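S.K.: Prediction below, plus the sequence it came from.
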Amino acid sequence: MSDDWTADDVPAMDGEVVIVTGANSGIGYEAARVFADRGATVVMACRSVDRGERAAGEIRADVPDADLDVRECDLGDLSAVTDFANVFTDDYDELRVLCNNAGVMAIPRSETADGFETQFGVNHLGHFALTGHLLDALADTPGESRVVTQSSGVHERGTIDFEDLQHEKSYDKWAAYAQSKLANVLFGYELDDRLGEHGVDGVTSVVCHPGYADTNLQIRTGEASGSTLRLWAMKAANYVFAQPAEMGALPMLFAATSEEVIGGEYVGPVGLFDMRGHPGFQRSSEESYDQAVAERLWDVSEDLTGVAYDFG
């Protein structure tokens, strides 16, 4: 693999359909822009259609021929996730890449429309349900389709607390975030394993993380804390330490398009402390490879979301 893989290495994607959740800002925005520049039809799945349309306008200013389809998808509401998937499959026959990118980070405890702790509900359960609803579209696409799930290096601090998944007994915003990001990795690996076990050869699942990238995610975390000092500390850290969002999007773009990906990998920046630089293959935390934890989390996720995967 080249040590300097960039967005220029993303192949032509004319006629391909790609979904990017959270495409209105940060890494999702940058990935959507590159996919559109390569000729893909990009479905921008956003909680706010207004913000999505503004982002689409900015992309079109840079990529005049961009084929963008902004659609509402609130990952914190399972009925909205179902509606998004149903309308998508009514309008599109194929899906080449599903980028499970949207997320929230280290916010005060709140709950989704379905009563789940928000970070676990949005970051993991919403994407779990979305992928299950779209599995047929992925499998029916000729050639190879991919599911790319965005995690974080913070997953290494996470553990899956099956006795208090929703953090109702005690809540630490960073522990909850780490759990949700570990769930992303476990889900991505287990999905690839189950696809292989059931002979769904045309779909692969890959996990990635952006390193430390300068996005609005940190700013929203600072704002949600209610502390002006923390907000400015986040802004200062972004300015001093973070790499641009364009670089942070490279692992997801690599995971979505590189011919070196075969499924079940973990992709991230291979530079300083695995937080900066060009994308490459890495090893995730030890718990992320625990098969028993992955299988139990899968069963719990099906029960909580009501989405049972049909690999047939």
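M.R.: Nice, thanks for sending it over.

S.K.: drop to CA atoms for contacts and neighbour counts, all remaining ones
M.R.: OK.

S.K.: List the contacts of the residue nearest to the spatial centre of the chain.
M.R.: Residue closest to the average C-alpha location in the chain (CA atoms, centre = their mean): residue 101, at 2.3 Å. Residue 101 makes contact with 20-23, 27-28, 148-150, according to CA atoms under 8 Å, 6 or more residues apart in numbering.

S.K.: Over to residue 278?
M.R.: 3-6, 247, 250-251, 268-271.

S.K.: Swap in 10 Å and give it another go.
M.R.: 2-6, 210, 247-251, 254, 268-271 (CA atoms under 10 Å, 6 or more residues apart in numbering).

S.K.: Can you flag the buried ones in the residues you listed?
M.R.: 5-6, 210, 247-251, 254, 268-270 (16 or more other CA atoms under 10 Å).

S.K.: Reformat those as a markdown table; add distance to residue 113.
M.R.: What follows is these, written out as a markdown table (distance: CA to CA, whole Å):
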| residue | distance to residue 113 |
| --- | --- |
| 5 | 40 |
| 6 | 39 |
| 210 | 28 |
| 247 | 34 |
| 248 | 30 |
| 249 | 29 |
| 250 | 32 |
| 251 | 31 |
| 254 | 33 |
| 268 | 32 |
| 269 | 35 |
| 270 | 38 |
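
S.K.: Specify which member of these is nearest to residue 144.
M.R.: The nearest member of these to residue 144, counting by CA to CA, is residue 254 at 14.7 Å.

S.K.: Is that closest one in a helix, a strand, or coil?
M.R.: In three-state terms, and counting by DSSP: H, G, I helix; E, B strand; the rest coil, residue 254 is helix.

S.K.: Quick check, it in contact with residue 10.
M.R.: Yes - the criterion here is CA atoms under 10 Å, and residue 254 meets it with residue 10 at 7.4 Å.

S.K.: mind listing the helices in the stretch 101-250 of the chain by residue range?
M.R.: Here the stretch 101-250 of the chain has its helices, by DSSP state H, counting those that start in this stretch, at 118-119, 127-139, 173-197, 216-224, 228-241, 245-248, 250-257.

S.K.: Check it against this one:
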Amino acid sequence: MTWSADDIPDLSGRRAVITGVTGGLGLHTALGLARKGAELVVTARDETKASAVVDRIRRDVPRVRIDVVALDLADLADAKRAAAEVAGTYDRIDVLVNNAGIMIPPRSETKDGFELQIGTNHLGHFAWTAGLWPVLDASDARVVTVSSMAHTSVGGIDLTSLTPAGSPRRYRRWQSYAESKLANLLFAVELDRRAKAAGSGVVSVAAHPGYAATNLTKTGPSVRGVSLPGVGIHQVSKIIGQPASHGAWPLLMAATDPSLTGGEYVGPGSLGGMRGRPKLVGMSRAARDESLADDLWAASEAATGVELKV
């Protein structure tokens, strides 16, 4: 049976928290959930862009209840602050979508000195999710972590990139991006494994958008602007990929399909996983490596100074 947005159940009275709504995937995930009645809490780094997105969502769903929380995942102190703000404001989170990310920038560092991609895509979300955990656990929440097909291009993660000294290897932007996306997938699977072992009702699922044309493909290569390589990648994405609205389908399925029990990976079902209706998809051997997941978890706690006790 082919999944469609019509399969999303009524979400009236449910609260969804989504990171990174100023990009295409986050916006269309928020729209998909709001159209079914969900209350939204969305995060953004840029206040002006966040205001524009809120206006866009309200034009489509006038009665939506939506709050904005400032969040910079490249700053661990800010990730912890934002999580504490959300946990202190809301007594329930039914769905958490960890969507925000950065893609193939020049060599850059987070405020805490970590390589920007692993620091933002993984460590920022790790600290953020840890801060939300008491509410997530009490709510039997669904946690969706967004990964990428790129995770299959690497066989492991250089864990020295999560240390204060950093990795001694030469920076290769695609390799670092792929490792950050492998980290996302390892985290999603390990979180579900630990939640089940602890008897928690939290369900952790991963998703990827396939080859979707989003703002990330245009601005990622220059970090916070537009570059010629980024424009080129974005144009190719528009030709052979799918629109961001379709790229959000796997995220929406992962966030709402009641048949998912945790540990699954959802992605497009056509053209080698690049586009199409979402379905359950496979992941690499490295993503299923429990030893690597355990090592990554320990390294992430050390790097962030946060214990995620599930």
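M.R.: Yes, it's here. Not measured: the values here are computed from a predicted model.

S.K.: rewinding a little: name the residues contacting each of residue 254 and residue 10 of the first structure.
M.R.: Counting by CA under 10 Å, 6+ apart, nothing touches both residue 254 of the first structure and residue 10.

S.K.: Now do the same contact list for the counterpart of residue 77 of the first structure in the second structure.
M.R.: By TM-score structural alignment, residue 77 of the first structure lines up with residue 75 in the second structure. Each residue near residue 75 of the second structure by CA under 10 Å, 6+ apart is listed here: 81, 110-114, 119-120, 123-124, 127.

S.K.: if you set the cut-off to 6 Å instead, what comes out?
M.R.: Going by CA atoms under 6 Å, 6 or more residues apart in numbering, residue 75 of the second structure touches residue 111.

S.K.: What separation is there between it and residue 304 of the second structure?
M.R.: Distance, residue 75 of the second structure to residue 304 of the second structure, by CA to CA, to the nearest Å: 10 Å.

S.K.: tell me the strands in the first structure, going along the chain?
M.R.: In the first structure, the strands defined using DSSP state E lie at 17-21, 41-46, 67-72, 97-100, 145-150, 203-208, 266-269, 279-281.

S.K.: looking at those, which is closest to residue 56 of the first structure?
M.R.: Closest among the strands of the first structure, using CA to CA: strand 67-72, at 6.7 Å.

S.K.: elements contacting the closest one?
M.R.: Other elements packing on strand 67-72 of the first structure under the criterion 3 or more CA pairs under 6 Å, 6 or more residues apart in numbering; DSSP states H and E are strand 41-46.

S.K.: Return the list of helices and strands in contact with the strand it packs on.
M.R.: Counting contacts by 3+ CA pairs under 6 Å, 6+ apart, strand 41-46 of the first structure is packed against strand 17-21, strand 67-72.

S.K.: Distance check, the aligned partner of residue 7 of the second structure in the first structure against residue 92 of the first structure.
M.R.: Matched to the first structure by TM-score structural alignment, residue 7 of the second structure sits across from residue 9. According to CA to CA, residue 9 of the first structure stands 27 Å off from residue 92 of the first structure.

S.K.: for residue 37 of the first structure, same thing?
M.R.: Residue 37 of the first structure is 20 Å from residue 92 of the first structure, by CA to CA.

S.K.: More neighbours: these two, which one.
M.R.: Each of residue 37 of the first structure and residue 92 has its neighbours counted (other CA atoms under 10 Å); residue 37 has more, 22 against 10.

S.K.: How about the more buried one: what's its closest non-neighbour residue?
M.R.: With CA to CA, 6 or more residues apart in numbering as the criterion, residue 37 of the first structure has its nearest non-adjacent residue at 6.0 Å, and that residue is residue 63.

S.K.: where's that neighbour relative to residue 22 of the first structure, distance?
M.R.: Going from residue 63 of the first structure to residue 22 of the first structure by CA to CA gives 19 Å.

S.K.: of those two, who's got more company?
M.R.: Applying other CA under 10 Å to residue 63 of the first structure and residue 22 shows that residue 22 carries more neighbours, namely 25 against 17.

S.K.: Now the terminal residues of stretch 70-83 of the second structure, how far apart.
M.R.: End residues of stretch 70-83 of the second structure are separated by 10 Å (CA to CA).

S.K.: Isn't residue 226 of the second structure up against residue 216?
M.R.: No - applying CA atoms under 6 Å as the test, residue 226 of the second structure and residue 216 come out as separate, 9.9 Å apart.

S.K.: Look at the two and report which has more neighbours.
M.R.: Taking neighbours as other CA under 10 Å, residue 226 of the second structure and residue 216 compare with residue 216 leading, 23 against 16.

S.K.: any idea how far residue 13 of the second structure is from residue 52 of the second structure?
M.R.: 25 Å.

S.K.: Mind checking which of those two has more residues around it?
M.R.: More neighbours surround residue 52 than the other of residue 13 of the second structure and residue 52, with 12 against 9 (other CA under 10 Å).

S.K.: Please name the nearest non-neighbouring residue to the aligned partner of the more buried one in the first structure.
M.R.: Correspondence of residue 52 of the second structure to the first structure, assessed by TM-score structural alignment: residue 54. Counting by CA to CA, 6+ apart, residue 24 is the residue found nearest to residue 54 of the first structure once chain neighbours are left out, at 7.8 Å.

S.K.: Can you tell me what that neighbour aligns to in the second structure?
M.R.: For residue 24 of the first structure, the residue aligned by TM-score structural alignment is residue 22.

S.K.: Where in the first structure does stretch 109-128 of the second structure fall?
M.R.: Going by TM-score structural alignment: stretch 109-128 of the second structure matches residues 111-130.

S.K.: what comes up buried for that stretch?
M.R.: The neighbour-count check on stretch 111-130 of the first structure (16+ other CA under 10 Å) flags 111-113, 116-130 as buried.

S.K.: And stretch 156-174 of the first structure, by the same measure?
M.R.: In stretch 156-174 of the first structure, counting by 16+ other CA under 10 Å, buried: 156, 158-160, 165-167, 173-174.
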